[in-house]
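1. I would like the atomic coordinates for the input below:
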Amino acid sequence: MAFNAVLTFAVFVNGFFLMADAGDDRMMVEGWRTFGYFVFSAMWALLAFRPRQAPAVWELIMFHKIAASVLALSITHTTEGAQSAISDPWVALSTIFAYIACRGWQSWRLLRREAAPSTAA
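-> Reported below is the predicted structural model:
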């Protein structure tokens, strides 16, 4: 997850160059995408440092990256589809692998412990 975080942060920084070259009609899309890279970089960093203390983050990332992979693979005839058909499946698979290796589903135990009534007297 740290690897994904670092790579995504680099793409975030590159996004500012893409925004600088974007026309007015693409500025919102490029900005939204660029800021999204920062959010994903932060979520992967969170998972890298606290893999069992981030309920729902694993699942949200996996949902997004699987959905993005399906979309990219269905539009590989476009430039963006072809590029994303490589990167999005990679991060989806690496996140799924890490979820299994780190037992990411155990992060939900944190919520159950917090919701459980205290037995201390």
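2. CA atoms for contacts and neighbours, from now on please.
-> Will do.
3. show me where the protein has its strands.
-> For the chain, no strands are identified by DSSP state E.
4. residue contacts, the closest residue to residue 92 other than its chain neighbours?
-> Nearest residue to residue 92, sequence neighbours excluded (C-alpha to C-alpha, 6 or more residues apart in numbering): residue 65, at 5.0 Å. By C-alpha atoms under 8 Å, 6 or more residues apart in numbering, the residues touching residue 65 are 88, 89, 91, 92.
5. neighbour-wise, which of the residues you listed leads?
-> Neighbour counts for the contacts of residue 65 (other C-alpha atoms under 10 Å) peak at residue 88, which has 22 neighbours.
6. so that residue sits right up against residue 67, yeah?
-> No - judged on C-alpha atoms under 8 Å, residue 88 makes no contact with residue 67 at a distance of 9.0 Å.
7. and this one, so I can compare the two:
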Amino acid sequence: MTVAASVNGVMVMIGASDDRIYVEAWRTSAYLVFAGLFVVVALAPRSRPGVWELIIAQKTSLIAFSVVMSDVPEARLAGWVDFVLLIIVVSGYVLCRGWYSWKSNVAVTVSAYMADSAT
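-> Presented below is the predicted three-dimensional model:
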């Protein structure tokens, strides 16, 4: 979904006025960053602490903002898209036990520290 949004973002950038081009470029690059984050959590759901939570926090804040800006049609549509993404991400977080990433990395870090201290 984010890859399709980035393709659409490029199309929007092509027709954007000079005063909107930077914002549209920023938005389009953010789609690619999120595509990358989704790949990270899909391939290694417990390898990077904080990635799941960062995605969840960002989607939640955008949903809240879309509710505040509900009189703007684009905000309503984007809010629904982000809501669906939030449901998918939270489901993945629960099913993959994404919170374990905090435990495994702490254990690895402490083990590595202990091994270095012993030498």
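8. measure the residue nearest to residue 92 of the first structure to residue 115 of the first structure for me?
-> For residue 65 of the first structure, the distance to residue 115 of the first structure (C-alpha to C-alpha, to the nearest Å) stands at 30 Å.
9. just to revisit the earlier point, same check for the contacts of residue 65 of the first structure, but in the second structure.
-> Contacts conserved in the second structure for the contacts of residue 65 of the first structure, counting by both residues aligned by TM-score structural alignment, their matches' C-alpha atoms under 8 Å: 88, 89, 91, 92.
10. these in helices, which ones?
-> Mapping those onto helices (DSSP state H) picks out 88, 89, 91, 92.
11. which one is the residue in the first structure that residue 2 of the second structure lines up against nearest to, not counting chain neighbours?
-> By TM-score structural alignment, residue 2 of the second structure lines up with residue 8 in the first structure. In space, residue 8 of the first structure comes closest to residue 41 once its chain neighbours are excluded; the distance is 5.2 Å by C-alpha to C-alpha, 6+ apart.
12. pretty sure that neighbour contacts residue 6?
-> Yes - the pair residue 41 of the first structure and residue 6 passes the contact test of C-alpha under 8 Å, sitting 6.9 Å apart.
13. of the contacts of residue 65 of the first structure, just say which sits nearest to residue 21 of the first structure.
-> residue 88 (23.6 Å; C-alpha to C-alpha).
14. map the closest one onto the second structure.
-> Residue 88 of the first structure maps onto residue 82 in the second structure, by TM-score structural alignment.
15. contacts only, for its match.
-> 59, 60, 62, 63.
16. can you list contacts of stretch 16-28 of the first structure?
-> With C-alpha under 8 Å, 6+ apart, stretch 16-28 of the first structure has contacts from 30, 31, 34.
17. okay if I get those residues as CSV plus neighbour count and distance to residue 102 of the first structure?
-> Conversion of these to CSV gives the following (neighbours: other C-alpha atoms under 10 Å; distance: C-alpha to C-alpha, whole Å):
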residue, neighbour count, distance to residue 102 of the first structure
30, 20, 33
31, 18, 33
34, 22, 28
